[in-house]
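In: Pasted the sequence and its predicted model underneath.
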Amino acid sequence: MTRIFATYDIETPVGLAHAADVLAGEQSTGTFVKLASETDELRARSAARVENIRTTSSSNAPSLPSRKTGNTYERGLVTVSWPLNTVGTSLPTLMSTIAGNLFELAEISAIRLTAVQLPKEFGRDNPGPQFGAEGTRAFMGGHTGPLIGTIIKPSVGLRPSETAELVKALVDAGIDFIKDDELQANGPDCPFGERLSAVMRVINDHAEKSGKRVIYAANITDEIDQMWRNLDLMQSVGAFCAMVCLQSVGLSGVRAVRNHSEALIHGHRAGWGLLSRSPDIGVSFDVMQKLWRLAGADHLHVNGLGNKFTESDEVVAESARSVRRPTTSDHSLNDAAMPVFSSGQTIWQIAPSRKVVGNDDFIFCAGGGIMSHPGGPGQGVTALRAAAEAARDGVSLDEMTRQSPALQIATQFFKRPSSP
């Protein structure tokens, strides 16, 4: 029988074996009392099953508030499986199963979903990325190297005409990729339609004059019917990248965009810290990125090396690698997404980012790393491009500064982060 597997880091005052049984029952055929209809045959066919338990530690106090208490709180990794026939391949149903009521169980004083293994049927029944890295380059006319990108700043406050003025400065500077901030969607002061039309006039004019198609990731995040209208408007003005705040619209929202869309889907993980920041509760990025990709995301934010947030470089590197691995047991399926590095990025992080990915199939978003270059945004882009070329050719930044005055200035102006 084909099964779905999920692994949890669990802490409990009632013993790992008992807590695992409670979890499996709650998330499949059982409840708080024995049911006459829960027969042995039904359980054999439909129940979740505890596959493995490995104790890792114990403590004298709970990591999270817990109604049930004990003298010792045992901690370990528990793997549970479900038959595919009871869950199906619906991503929302999968989430309700592997990340549902189990987070509230009184027998568990800490729980984090760390991994999921999905059978090939999920790849068959869900659309997955429509374009990925190869398709992204095709939209741009065959661009080579990493995509040097930036974010429209200030995040909010600019009117449509002011946004377009900033975009013109950026495309004239040689940028590859521009995205709306996650906070800028369809507010009264900067309506989506007006902003999109103003920006695309600039981008289309630049493409006609230069032959270069710059990607503008327009933030379409909204109710589903409005996102569909936004996609239709994008198509009418030649825009081909829709930015979606993944957690805000949910898996069904991402799937709805994918089903309606002929555009790249740029997945922003705004709010990610809610699921990831605590070691005692939440969901790992490795789990969520699989589901977001299955729903249709082509690009996925993974934070950045030496970032301004809380994640370590090791976590960021693993996230970047994870979006390129298979989502299911079908390893022949080409469903890799393009990792997006952002958050406090400058010329210092581009070589380590390339080393993590192993090639140039990534987007490198620098806000201040471009805008605050002493020579202006154009020199900021030039410096990043030179740093990317140095990384590709295995040349040190010091050596490349002899060929690029913009890079030399950047190495003197931007403080080298302590971590990459």
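Out: Sure, I can see it. Numbering: from 1, shown residues only.
In: Could you use CA atoms for every contact and neighbour count after this?
Out: Will do.
In: Tell me how many other residues surround Trp228.
Out: Trp228 is surrounded by 18 other residues when neighbours are defined as other Cα atoms under 10 Å.
In: Just the element for it, please.
Out: Element membership of Trp228, judged by DSSP states H and E, is helix 224-237.
In: now the strands: where do they sit in the chain?
Out: With strands called from DSSP state E, the chain shows them at 3-12, 49-59, 73-83, 110-117, 147-151, 177-179, 215-219, 241-245, 264-268, 281-283, 299-301, 338-341, 363-365.
In: tell me what the longest helix along the chain is packed against?
Out: When the chain is parsed with DSSP state H, its longest helix is helix 192-210. In this structure, helix 192-210 makes packing contacts with helix 160-172, helix 224-237, judged by 3 or more Cα pairs under 8 Å, 6 or more residues apart in numbering; DSSP states H and E.
In: Of all the residues in the last one, which ones are buried?
Out: The one in question is helix 224-237. Going by neighbour count (16 or more other Cα atoms under 10 Å), the buried part of helix 224-237 is 224, 227-228, 230-231, 233-234.
In: Show me what it is in contact with.
Out: In this structure, residues lying in contact with helix 224-237 by Cα atoms under 8 Å, 6 or more residues apart in numbering are 192-193, 196-197, 200, 220-221, 240, 242, 249, 253, 256-257, 260-261, 263.
In: show me what contacts Phe103?
Out: In this structure, Phe103 makes contact with 111, 281, judged by Cα under 8 Å, 6+ apart.
In: what about 7 Å?
Out: Applying Cα atoms under 7 Å, 6 or more residues apart in numbering, one finds that Phe103 lies in contact with Ile111.
In: ok, structure two:
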Amino acid sequence: MSAHLSATYLIETPLDPRKVAEVMAGEQSCGTFTRVAGETDALRERARAVVEAVDLVGDVTQPSLPNAFLERKGIRGPWHRARVRIAFPYENVGVNLPTLAATLAGNLYDLGEVTGMRLERIALPASYRQQFDFPHYGIAGTRQSTGVREGALVGTILKPNVGMSAEETAALVGRLCAAGVDFIKDDEVCANPVHAPLAQRVPAVMAAVREHRARTGKPVMVAFNITDETDAMRRHADLVAREGGNCVMVSLNWCGFSAVQTLRRHTDLAIHAHRNGYGAMSRDPMLGIGFQAYQTLWRLAGVDHMHVHGLQGKFAQADAEVIESAHDCYMPLAVDATGHDIERDQVMPAFSSGQWAGTVPATWRAVGRDDLLFMAGGGILAHPDGPAAGVQSLRDAWGAVRAGRSLEDASRDAPALAAALRYFGH
């Protein structure tokens, strides 16, 4: 068999999981529900996916998903759950990210044999991974461009989400720069609105950023949301570059692999990858795609930052999922040691959603490092003493955890942190 990549799935079926795994392998390579003319033994040996492992994980008394195929056949439970690993010859796919996604997932979600299907993990040979795009900034480049050599990067999200004019947005960015943030991003719902089109907003915002840098020497990275049709995104990226910017943001799920790859190959700007909509793919434990597999595919498109949500935040994800997602961002994608440059392959996890100084200790304990974007909207902008105090409260909190101190202890000589604990802590 030719060199291959592998994918791990969690499946649910009332049939024999081993037989279902073989159906999956055939469906997503050279086979169909029956052997066809031209499907020779030699062709199958060369091109068919191979089931590497089937591990049973238990039975349930109710199916997770409806299935008309099984109902028509009168097939009922119990429903068996199993973890299945399948190896795919990567020559079937080539260096083709959309087709890779279609091969590893695609019609598997519609198979009549299953009442649950979740793509959990993807493992790639180093030689295959190296044929795709890499981050242009990643962790090291983002640190360099913001001047933050150590410690978490403190970021925020422009609020209100929509409604501000280009001039009002630039004024807010100027205040946030003065407050001491390292990173500012647009909200995912604010891309190119009529009241603040990018053609006006980018020059206005970058003028404020350049003025701040000229006055203080401090660079601030701004992720402009350029989510749009592909050609428009390239034009938007060119505008950001002309104005001296170094980062753009893209809503991954709504642009698609091809558009993000095209953008990556068009610009050297950092790509801040926003995963909004990912919950539709991931919240049901027996359907969709797990973050390890999801971020693997998007990292092949060459993104630099990946959203992972935040600990103790406002969204539905369990803290354990957020933690695992952050560690996934640090792991190299290749599965073997061939001299691959691990640092080059890392992306920076972006923590957001309900984050403030009080969520810093849990983040530090869970991640064990501060190579991350720690973004707080309300945690900065709603601080009772203003945005500068909000930023300072976050820096105080990160300083405390790095020194092994509790926030309560550190707040005795850190008034911004003390105010945050009083205001947000309830």
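Out: Cool, the structure landed. Since we're looking at a predicted model, the values are computed, not measured.
In: Got a TM-score for the pair?
Out: Here the TM-score of the superposed chains, computed with TM-score structural alignment, normalised by the length of the first structure as the reference length, equals 0.96; 416 aligned residues with a Cα RMSD of 1.3 Å.
In: okay, and the helix holding Trp228 of the first structure goes to which residues in the second structure?
Out: Correspondence between helix 224-237 of the first structure and the second structure is established over residues 230-243, with TM-score structural alignment as the criterion.
In: Just list the residues touching the spatially most central residue of the second structure, thanks.
Out: Per Cα atoms, centre = their mean, the C-alpha nearest to the average position across the second structure is that of Met306, at 3.6 Å. Residues counted as contacts of Met306 of the second structure (Cα under 7 Å, 6+ apart) are 272-274, 347-350.
In: Try it again at 6 Å.
Out: Residues near Met306 of the second structure by Cα atoms under 6 Å, 6 or more residues apart in numbering: 273, 349-350.
In: Show me what it aligns to in the first structure.
Out: Alignment note: Met306 of the second structure maps to Leu300 in the first structure; criterion TM-score structural alignment.
In: And that match, how far from Thr7 of the first structure?
Out: Distance of Leu300 of the first structure to Thr7 of the first structure, given as Cα to Cα, to the nearest Å: 23 Å.
In: now Gly253 of the first structure
Out: Separation of Gly253 of the first structure from Thr7 of the first structure (Cα to Cα) stands at 26 Å.
In: now swap in Phe122 of the first structure and tell me
Out: Here the distance between Phe122 of the first structure and Thr7 of the first structure works out to 18 Å (Cα to Cα).
In: do Ala133 of the first structure as well
Out: Going from Ala133 of the first structure to Thr7 of the first structure by Cα to Cα gives 30 Å.
In: Likewise for Thr69 of the first structure?
Out: Spatial separation of Thr69 of the first structure from Thr7 of the first structure under the definition Cα to Cα is 24 Å.
In: ok, and the closest non-adjacent residue to Ile203 of the first structure?
Out: The spatially closest residue to Ile203 of the first structure, leaving aside those adjacent along the chain, is Val214, at 6.6 Å (Cα to Cα, 6 or more residues apart in numbering).
In: sorry, back to before: mean shift between the longest helix of the first structure and the second structure?
Out: Aligned to the second structure and superposed, helix 192-210 of the first structure gives a mean residue distance of 0.7 Å (mean Cα distance after the TM-score superposition for the first structure).
In: residue boundaries of the helices in the stretch 1-150 of the second structure?
Out: For the stretch 1-150 of the second structure, applying DSSP state H, counting those that start in this stretch gives helices covering 17-27, 41-47, 68-72, 97-104, 126-129, 138-146.
In: Make CSV out of those and add mean neighbour count.
Out: What follows is the helices of the stretch 1-150 of the second structure, written out as CSV (neighbours: other Cα atoms under 10 Å):
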stretch, mean neighbour count
helix 17-27, 20
helix 41-47, 13
helix 68-72, 12
helix 97-104, 17
helix 126-129, 18
helix 138-146, 19
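In: Any chance of CSV for these, columns distance to Met286 of the second structure?
Out: CSV is the format used below for the helices of the stretch 1-150 of the second structure (distance: least, Cα to Cα, whole Å):
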stretch, distance to Met286 of the second structure
helix 17-27, 15
helix 41-47, 28
helix 68-72, 17
helix 97-104, 16
helix 126-129, 28
helix 138-146, 32
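In: Can you check which of those gets nearest to Leu421 of the second structure?
Out: helix 138-146 (27.6 Å; Cα to Cα).
In: okay, that closest one sits on what stretch of the first structure?
Out: Taken onto the first structure by TM-score structural alignment, helix 138-146 of the second structure occupies residues 132-140 there.
In: List of residues touching that stretch?
Out: Stretch 132-140 of the first structure is contacted by residues 143, 213, 298, 337-338, 361 when judged by Cα under 6 Å, 6+ apart.
In: go with 8 Å
Out: Outside stretch 132-140 of the first structure, the residues that touch it by Cα under 8 Å, 6+ apart are 143-144, 212-215, 240, 264, 298-299, 335-338, 361-362.
In: Of the residues you listed, just the buried ones, ChimeraX syntax please.
Out: The buried subset of the contacts of stretch 132-140 of the first structure, as determined by 16+ other Cα under 10 Å, is captured in ChimeraX by this line:
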select :143,212,213,214,215,240,264,298,299,335,336,337,338,361,362
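In: of all the contacts of stretch 132-140 of the first structure, which two lie farthest apart?
Out: Lys212 and Asp335 (26.7 Å).
In: related to what we said a few turns ago, would a markdown table of the contacts of Met306 of the second structure with distance to Glu168 of the second structure and neighbour count be doable?
Out: Compiled in a markdown table, the contacts of Met306 of the second structure are given as follows (distance: Cα to Cα, whole Å; neighbours: other Cα atoms under 10 Å):
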| residue | distance to Glu168 of the second structure | neighbour count |
| --- | --- | --- |
| Ala273 | 25 | 27 |
| Pro349 | 29 | 28 |
| Ala350 | 26 | 23 |
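In: In CSV: those, plus distance to Val322 of the second structure.
Out: Rendered in CSV, the data for the contacts of Met306 of the second structure read as follows (distance: Cα to Cα, whole Å):
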residue, distance to Val322 of the second structure
Ala273, 16
Pro349, 10
Ala350, 10
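In: Could you single out the nearest of those residues to Asp110 of the second structure?
Out: Using Cα to Cα, Ala273 is the member of these that sits closest to Asp110 of the second structure, with 28.1 Å.
In: how close does the counterpart of that closest one in the first structure get to Val323 of the first structure?
Out: When the structures are aligned by TM-score structural alignment, the residue of the first structure matched to Ala273 of the second structure is Gly267. Taking Cα to Cα as the measure, Gly267 of the first structure and Val323 of the first structure are separated by 12 Å.
In: Same question for Thr411 of the first structure.
Out: Here the criterion is Cα to Cα. By it, Thr411 of the first structure lies 30 Å from Val323 of the first structure.
In: okay, those two: which has more neighbours?
Out: Comparing Thr411 of the first structure with Val323 by other Cα under 10 Å, the one with more neighbours is Val323, at 27 against 18.
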